[in-house]
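Visitor: any chance you can model this:
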Amino acid sequence: MTLENISCQKSFGGWHKRYRHRSEVLGCDMVFAVYLPPQAEQGARLPVLYWLSGLTCTDENFMHKAGAMKMAAELGLIIVAPDTSPRGDGVPDDPDGAWDFGLGAGFYLNATQQPWAQHYRMHDYVVQELPALVEAHFPASQKRGISGHSMGGHGALVCALRNPGRYQSVSAFAPISNPMDCPWGQKAFSHYLGDERSRWREWDACILISEAREKLPLLVDQGDRDDFLSVQ
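Guide: This next block holds a predicted model:
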């Protein structure tokens, strides 16, 4: 699969780059960001942290705001940040233009309902297609971690819980951890997955944890002054 480099900046001795590629899973062009630490130019295979951002974000938010590149350079850690939904001509969006569903709000699941099912398969993209691409084009090992914030925290937890053994670490910051019981999750799940709530259980981290056959070490960090804590 071909990667098109669309930007490149030096950062802490490594490189912050953005790439465009055609996603067969999502049926559209996708953009992702990658930070390659200095060790990437020394021939070593390096561990990768996949960062999943929250509602309305793109691949750029974490890279620009988190300040993580300095630590990644010290640790020899590749960071990969995908977009938060499919995009482009033909990709459906919320008909009312709301910010909490559709473009920028893919919820890292595989939609089953029309018109969303053709493109909104972010779970398969994050877990399968994107890592295969990263490991084919960059000096990335199969030591993977996954983390995210808000909707991305939900995505990180669900990706790890549904795929035991695939990630060596999982952490979530202010995640939508119980989407079946909050307005954001209920809106997204009813559109992407339909009204049958038994299907929602497959994408709810709290349910997956309660039904897991083995314990998965994970970190969840939640601030008590979060404006959305009481309702989402």
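Visitor: from now on I want contacts and neighbour counts done on CA atoms only, so please keep to that.
Guide: OK.
Visitor: tally of neighbours for residue 202?
Guide: Using other Cα atoms under 10 Å, residue 202 is surrounded by 13 other residues.
Visitor: any idea how far residue 50 is from it?
Guide: Remark: distance between residue 202 and residue 50 (Cα to Cα, to the nearest Å) = 21 Å.
Visitor: one more: residue 88?
Guide: Taking Cα to Cα, one finds residue 88 at 23 Å from residue 50.
Visitor: got it, and residue 152?
Guide: Per Cα to Cα, residue 152 is found 10 Å from residue 50.
Visitor: neighbour-wise, which of the two wins?
Guide: Taking other Cα under 10 Å, residue 152 and residue 50 do not tie; residue 152 has more neighbours (28 against 24).
Visitor: show me how far the strand or helix carrying the more buried one is from its chain's centre.
Guide: Following DSSP states H and E, one finds residue 152 within helix 151-162. Mean-position distance between helix 151-162 and its chain equals 8 Å (Cα atoms, centre = their mean, to the nearest Å).
Visitor: how about stretch 94-103?
Guide: 19 Å.
Visitor: buried residues, that stretch. List them.
Guide: 100-103 (16 or more other Cα atoms under 10 Å).
Visitor: can you check stretch 138-150 too?
Guide: So for stretch 138-150, counting by 16+ other Cα under 10 Å, buried means 139-140, 144-150.
Visitor: these: which two are farthest apart?
Guide: Across these, the longest distance by Cα to Cα is 29.3 Å; it joins 139 and 150.
Visitor: to compare against the first, here's another:
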Amino acid sequence: MTIEILEEARVFEGRQLRIKHVSASCHCDMVFSVFLPPQIEQQAVPVLWWLSGLTCNDQNFVTKAGAQRVAAELGIAVIAPDTSPRGEGVPDDSEGAWDFGLGAGFYVNATQAPFDQYYRMYEYIQQELPALVQNEFNLDLSRQGIFGHSMGGHGALTLALNNPQQYRSVSAFAPICAPSQCAWGQKALAAYLGDDRAAWQAHDAVALIESRGFDKPILVDQGLADSFLENQLKPELLHAACAKQSVSLTLNHRAGYDHSYYFISTFMEEHLRYHSAFLNR
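Guide: Down below sits the predicted model:
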């Protein structure tokens, strides 16, 4: 499989790359960004996947999160995929809404036309992209972690819950904890997966924990000045599910912080060091 390096910059003695390739999962060109720490020149390094939120692409994290300095110190590669397929012919929301379609893939494999041909972000993140980067870079895919923000926090949680053997660590910033119980999630899951709510459960962190538990700790940071907190994110449901199933959850309530990358960048170092404790051992 051929990759095209669109951009490259040196940062903290590592390499920040932006890469395009043809995706077999999404049937279109896909773009992702990867930070390669300096240690990769001497040894295989672990991988931390970042999943971004609604309206974002691979660049929001790269330019705003401030992750490269600490990732370089810790020797962790950080990969930020796009949030949806894009390009000519890729279907979008019929009314051009920002919370569905392009930029809002919700990290599921769509089963409903016309989205089922392209919107296969779950398979893309969990299978295709790891195989691609392992062939291209000196990465240790036996040491993977995953984290994300908002819709990407939902994706990180559900991917980790469904694939505990693949991901050693998981965390999230302001995740959509129970998409089956909020407007963003209900709109996306119905359109991508159909009206049978039983099919939604595999992509709902609260439902997954309630049904099967989880044998790894979870770290979540949530800003208390987040305008989406009450109606869309519902961390209290995640807290209750983890308590019921004896899942180790650290839920940090951050007074005064909103939903933005100002919030994410403030606590990014804590999350990177959290993941490092699992990936660098």
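Visitor: can you calculate the TM-score here?
Guide: A TM-score of 0.98 describes the superposed chains when it is computed by TM-score structural alignment, normalised by the length of structure 1; 231 aligned residues with a Cα RMSD of 0.8 Å.
Visitor: dump the residue contacts of the residue nearest the centre of structure 1.
Guide: Central residue of structure 1 (Cα atoms, centre = their mean): residue 52, 3.1 Å from the mean position. By Cα atoms under 8 Å, 6 or more residues apart in numbering, the residues touching residue 52 of structure 1 are 81-84, 146-149, 151-153, 155-156.
Visitor: and which of those is nearest residue 115 of structure 1?
Guide: Closest to residue 115 of structure 1, out of all of the contacts of residue 52 of structure 1 and judged by Cα to Cα, is residue 84, at 17.9 Å.
Visitor: enumerate every residue touching the closest one.
Guide: Here residue 84 of structure 1 is in contact with 52-59, 103-108, 122 (Cα under 8 Å, 6+ apart).
Visitor: narrow the residues you listed to those in helices?
Guide: Among the contacts of residue 84 of structure 1, DSSP state H puts residue 122 in helices.
Visitor: most neighbours out of the contacts of residue 84 of structure 1, which is it?
Guide: For the contacts of residue 84 of structure 1, neighbours tallied by other Cα under 10 Å; top is residue 107, 34 neighbours.
Visitor: wait, that residue touches residue 151, no?
Guide: Yes - between residue 107 of structure 1 and residue 151 a contact is recorded at 6.1 Å, counting by Cα atoms under 8 Å.
Visitor: show me the helices in structure 1, by range?
Guide: 60-65, 69-75, 122-124, 130-137, 151-162, 183-193, 197-200, 205-211.
Visitor: can you list those helices in JSON lines and add distance to residue 95 of structure 1?
Guide: Formatted as JSON lines, those follow (distance: least, Cα to Cα, whole Å):
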{"stretch": "helix 60-65", "distance to residue 95 of structure 1": "25"}
{"stretch": "helix 69-75", "distance to residue 95 of structure 1": "37"}
{"stretch": "helix 122-124", "distance to residue 95 of structure 1": "20"}
{"stretch": "helix 130-137", "distance to residue 95 of structure 1": "28"}
{"stretch": "helix 151-162", "distance to residue 95 of structure 1": "20"}
{"stretch": "helix 183-193", "distance to residue 95 of structure 1": "12"}
{"stretch": "helix 197-200", "distance to residue 95 of structure 1": "22"}
{"stretch": "helix 205-211", "distance to residue 95 of structure 1": "28"}
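Visitor: out of those helices, which comes closest to residue 36 of structure 1?
Guide: It's helix 69-75; of these, that one is closest to residue 36 of structure 1 (Cα to Cα) at 8.0 Å.
Visitor: mean offset of that closest one relative to structure 2 (after superposition)
Guide: Helix 69-75 of structure 1, aligned to structure 2 and superposed, deviates on average by 0.3 Å (mean Cα distance after the TM-score superposition for structure 1).
Visitor: list the contacts for the nearest residue to residue 221 of structure 1 once chain neighbours are set aside?
Guide: Leaving aside its sequence neighbours, residue 221 of structure 1 sits nearest to residue 173 (Cα to Cα, 6 or more residues apart in numbering; 4.9 Å). Shown in contact with residue 173 of structure 1 (Cα under 8 Å, 6+ apart): 147-150, 153, 220-222.
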